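A.B. asks: any chance you can model this:
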Amino acid sequence: MTWNDDAARDLMSLGGRLALLTHGEGSWVHDDEGRRYLDFLGGIAVNCLGHAHPVFVDAVARQAATLAHVSNYFATPGQLELAARLKRLAGTGERGRVFLANSGTEANEMAVKLARLHGNPDGRTTILVVEGAFHGRTMGALSLTPKAAYRDPFLPAVPDVVTVQRSVESLEQAFAAGGVAAMIVEPIQGEAGVVELPEGFLARARELTAEHGALLILDEVQTGSGRTGTWFAFQREGIVPDAVTLAKSIGAGFPLGALITFGAASELFYPGTHNSTFGGNPLASAVANAVLGHIEDEGLLDNVNARGAQLRSGVAQHPLVAGTTGAGLLIGIRLAAPVAAAARQAAHERGLIINAPTDDVIRIAPAYTIGDAEVTEFLTLFTAALDAVAPSTKETPA
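C.D. replies: Here you go, the predicted structure:
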């Protein structure tokens, strides 16, 4: 059944669909009309092992044959293994703790509650966020997202969320005003167009939160689980936060999110303050353990860094490319003209899946497993797409 208005009659109208995909393998997906696409968006930074990877498929099949779900009255071996693995990869030390949720938005909802538990006893209720942030679409996470088009239809939002500009000066002014319970910030703002924070911003945020007794909570839903070439983006900055949220690549396509706490922040939640029916179920935990274990065993973070550098170098050759942002395999390609949407469409027509989060940025987030063949094909298709939309430099005849 081809995707069209008739085919969409049973779904809520919350956005268009580009095609009706039926199956995939590696970095390639196919639609119902037999077209093949090179997937360099990866389900928006999710499919870190590509599609139908044997490690993913085997983990699902094996666990589904034993236990898929138990209530949160019980724990399972895979859940405990995953929590210990995440603590080790994040470097929390013994005091660290992990809560397993179903998505990044849910993890960020829990981060709001963590901030409240920390600040409420002292009457500190302000949560700082950064301009351009995106933290999710449920009411708490949406309240952290200062984009009017997303948030305004659902006002009033959760109160006492204050937006700071992307500057150390704005950050310092916000803390000087007092009452800050926590700051929640993405190390790289994916939905804003793969925007990097100014040099020293996160380090200063760590200093200020510590000085003012506030929590530093990092939203690594998009940057975590190796996407930027280290297990967590904060490890590139040389800082240690009080908490981290993550999702997306942690399950390589299986829905899973997590909140990881460090030090004293690990002691704020107590029975009754939070829980989840499906969070950390045996199936999700088994998949995440298999995925993260495979990334680690195969040294795929080295490939993330190497292929990221290769892609940056390759796209820089096109005259329409003004530069790149991001790290590892979360890459923003800045265009010299506001033609990102047209470039995305041109790429789709040529069999390449990319994303245009802003009018002058293309975002790519391919699988960690890509090699020379995928990089070469991407550069061929992407160059053709840019050529198709590049503004003409020819002089108009008199």
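A.B. asks: contacts and neighbour counts: CA atoms only from here.
C.D. replies: Will do.
A.B. asks: which element is the spatially most central residue of the chain on?
C.D. replies: The centre of the chain sits closest to residue 222, judged by Cα atoms, centre = their mean, with a distance of 1.4 Å. Using DSSP states H and E, residue 222 is not contained in any helix or strand.
A.B. asks: ok, now which ones touch it?
C.D. replies: Residues counted as contacts of residue 222 (Cα atoms under 8 Å, 6 or more residues apart in numbering) are 45, 190, 246-249.
A.B. asks: just residue 87 next, same as before
C.D. replies: With Cα under 8 Å, 6+ apart as the criterion, the residues that contact residue 87 are 93, 96-98, 260.
A.B. asks: before we move on, back to that, from residue 88, how far out is the residue nearest to the centre of the chain?
C.D. replies: Taking Cα to Cα, to the nearest Å as the criterion, residue 222 is separated from residue 88 by 19 Å.
A.B. asks: before we move on, what about residue 128?
C.D. replies: When distances are taken as Cα to Cα, residue 128 and residue 88 turn out to be 28 Å apart.
A.B. asks: can you pull out the strands in the stretch 1-150 of the chain?
C.D. replies: Taking DSSP state E, counting those that start in this stretch as the test, the strands found in the stretch 1-150 of the chain are 21-25, 28-31, 36-39, 97-101, 126-130.
A.B. asks: surely residue 266 meets residue 99?
C.D. replies: No: with contact defined as Cα atoms under 8 Å, residue 266 and residue 99 do not form a contacting pair (10.1 Å).
A.B. asks: how long is stretch 222-237 from one end to the other?
C.D. replies: Looking at stretch 222-237, the gap from its leading to its trailing residue is 16 Å under the measure Cα to Cα.
A.B. asks: should've said stretch 365-380
C.D. replies: In stretch 365-380, first residue to last residue: 17 Å (Cα to Cα).
A.B. asks: and for comparison, fold this next one:
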Amino acid sequence: MTWTPTRDDFNTYMLPNYNPQAIIPVRGDGSRLWDQDGREFVDFAGGIAVNALGHAHPALVDALKTQGEQLWHLSNVYANEPALRLAKTLVEATFADKAFFCNSGGEANEAALKLARRYAHDHHGKQKDKIVSFRQSFHGRTWFTVSVGGQPKYTEGFGPIPGGIVHGQYNDLDSARELVDENTCAIIVEPMQGEGGVTPATPEFLEGLRALADAHNALLIFDEVQCGVGRTGHLYGYMHYGVTPDILTSAKALGGGFPIGAMLTTEHVAEVFVVGTHGSTYGGNPLACAVGYAAVSTINTPEVLDGVAERHALFRKHLEAIDAKYDCFAEIRGLGLLMGAEFNARFGEAGRDTLAAGIDEGVMLLVAGPGVLRFAPSLIIPEADIDEGMARLERAIARVAESVG
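C.D. replies: The predicted structure follows:
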């Protein structure tokens, strides 16, 4: 007997911590998706900045098929060729000397925060444990990372939260100066806040954090889980700003849709993670690393990275035209192909209504809070798909405009 799942089955069998849209996509090709009924959608969501090469990209499919016929899993009792190949590629393309692989952005940030505390402990003493983060930040859903994140709604009801964590105001260097002191082991920041509203850091802010970290013997951690791997038009966002962190975390687009995370750091910092200090059963498994290598090798090319700026300009042009017609946005912001369109006071918190209207019109969107539309499409989305998706978005905005008056 065959069984075709429906959206109602989610409510029956799955925990209620998600609330998916009414459709179930079953097939993707590039920047288009099709649901169970054969309806087509233009994908502006990209799996929340994950599908950086779209759906079923030939290089990723080939890497997965080839590796799947050779070796799936060893554990870290043994080294494997795909992990070493990906580590070498990332080290040679960035500031880093060493790489650690895991399964997600949350795990990458967990590793980074543990590394920073261990480094401070070994070099400066156990009293140096303070972590400075920023309000509206998002660093993952593990207990440590959700506490470091600057959104209390994600820790509410789960207390008590771990100690030694304080939060300043993003893009406010004076706020950070008030918090960073000799007991600070790490400053963690997103070069562009994603969940917090798609807000890029100012150059002065990141430069100031680097100086603060240096002055107080703290480590600077860049969380590039969402903004990394080509999304800004550079392989990593720190390259856009010219500010180099001590530790960088990466995930999402790193595997192009296959789960993988990475923490990158310098040799000096890495030395404190001696054998047994940290680990991951699945981290660095051959399947994920083979796909990750294919993704990074494809993305880190002039053709792809230079094309991000061109596509950003086209997205902005369409969004500005929609705003001119419907007077709906207070600000359009972002870098590369991580963009946010914040609704004005008239539209208010119309994000989820716009997502639902978008589904009806055949375009998949994201939000970053209730009042910000977020766009994180494939880095190689064809211009024709941008044009078509924006035409569908305009129809969705028109429907929402009728409801808000």
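A.B. asks: measure residue 24 of the first structure to residue 34 of the first structure for me?
C.D. replies: Between residue 24 of the first structure and residue 34 of the first structure the distance, using Cα to Cα, works out to 12 Å.
A.B. asks: name the residue in those two with the higher neighbour count.
C.D. replies: In this view residue 24 of the first structure and residue 34 are compared by other Cα atoms under 10 Å, and residue 24 has more residues nearby, 18 against 10.
A.B. asks: how close does the residue mapped onto the more buried one from the second structure sit to residue 51 of the second structure?
C.D. replies: The criterion is TM-score structural alignment: under it, residue 24 of the first structure has residue 28 as its aligned partner in the second structure. With the distance defined as Cα to Cα, residue 28 of the second structure ends up 11 Å from residue 51 of the second structure.
A.B. asks: put the buried members of the contacts of residue 87 of the first structure into a ChimeraX selection.
C.D. replies: The ChimeraX selection below is limited to those of the contacts of residue 87 of the first structure classed as buried (16 or more other Cα atoms under 10 Å):
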select :96,97,98,260
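A.B. asks: can you put the contacts of residue 87 of the first structure in a markdown table and add distance to residue 200 of the first structure?
C.D. replies: As requested, the contacts of residue 87 of the first structure are arranged in a markdown table below (distance: Cα to Cα, whole Å):
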| residue | distance to residue 200 of the first structure |
| --- | --- |
| 93 | 25 |
| 96 | 26 |
| 97 | 28 |
| 98 | 28 |
| 260 | 23 |
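A.B. asks: just give me the closest of the contacts of residue 87 of the first structure to residue 312 of the first structure.
C.D. replies: Taking Cα to Cα as the measure, residue 312 of the first structure lies nearest residue 260 of these, at 31.4 Å.
A.B. asks: aligned partner of that closest one in the second structure?
C.D. replies: Mapped onto the second structure by TM-score structural alignment, residue 260 of the first structure lines up with residue 264.
A.B. asks: so between residue 128 and residue 88 of the first structure, which is more surrounded?
C.D. replies: residue 128 (22 against 13).
A.B. asks: how close does whatever residue of the second structure lines up with the more buried one sit to residue 215 of the second structure?
C.D. replies: Using TM-score structural alignment as the criterion, residue 128 of the first structure maps onto residue 132 of the second structure. When distances are taken as Cα to Cα, residue 132 of the second structure and residue 215 of the second structure turn out to be 14 Å apart.
A.B. asks: same deal with residue 24 of the second structure?
C.D. replies: Distance check for residue 24 of the second structure against residue 215 of the second structure: by Cα to Cα, it reads 52 Å.
A.B. asks: which stretches of the stretch 151-300 of the second structure form strands?
C.D. replies: According to DSSP E, counting those that start in this stretch, the strands that the stretch 151-300 of the second structure contains are 165-168, 184-189, 192-193, 199-200, 219-223, 247-250, 261-265.
A.B. asks: distance to residue 20 of the second structure added to those, as a markdown table?
C.D. replies: Below are the strands of the stretch 151-300 of the second structure laid out as a markdown table (distance: least, Cα to Cα, whole Å):
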| stretch | distance to residue 20 of the second structure |
| --- | --- |
| strand 165-168 | 31 |
| strand 184-189 | 29 |
| strand 192-193 | 23 |
| strand 199-200 | 25 |
| strand 219-223 | 26 |
| strand 247-250 | 26 |
| strand 261-265 | 24 |
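A.B. asks: any idea which of those strands gets closest to residue 405 of the second structure?
C.D. replies: By Cα to Cα (comparing all of the strands of the stretch 151-300 of the second structure), the closest turns out to be strand 199-200, at 28.1 Å.
A.B. asks: in the first structure, what stretch matches the closest one?
C.D. replies: On the first structure, the counterpart of strand 199-200 of the second structure by TM-score structural alignment is residues 195-196.
A.B. asks: what's the burial count for residue 196 of the second structure?
C.D. replies: The criterion is other Cα under 10 Å. On that basis, residue 196 of the second structure has 20 neighbouring residues.
A.B. asks: quick one, what contacts it?
C.D. replies: Under the criterion of Cα under 8 Å, 6+ apart, the contact list for residue 196 of the second structure reads 136-138, 368-369.
A.B. asks: got TSV for those, with neighbour count too?
C.D. replies: Output for those, formatted as TSV (neighbours: other Cα atoms under 10 Å):
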residue	neighbour count
136	20
137	25
138	26
368	20
369	19
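A.B. asks: need the contact partners of stretch 357-367 of the first structure.
C.D. replies: Outside stretch 357-367 of the first structure, the residues that touch it by Cα under 8 Å, 6+ apart are 27, 39-42, 44-45, 47-50, 191-194, 329-341, 344, 354-356.
A.B. asks: which residue in the second structure lines up with residue 327 of the first structure?
C.D. replies: That one, residue 327 of the first structure, aligns with residue 335 by TM-score structural alignment.
A.B. asks: kindly apply the preceding question to residue 247 of the first structure instead.
C.D. replies: Matched to the second structure by TM-score structural alignment, residue 247 of the first structure sits across from residue 251.
A.B. asks: now its match: closest residue in space, sequence neighbours ignored.
C.D. replies: residue 261 (4.1 Å; Cα to Cα, 6 or more residues apart in numbering).
A.B. asks: same deal with residue 281 of the first structure?
C.D. replies: Using Cα to Cα, 6+ apart and skipping the chain neighbours, the partner closest in space to residue 281 of the first structure is residue 69 (5.3 Å).
A.B. asks: which residues touch the one you found?
C.D. replies: By Cα under 8 Å, 6+ apart, the residues touching residue 69 of the first structure are 278, 281-283.
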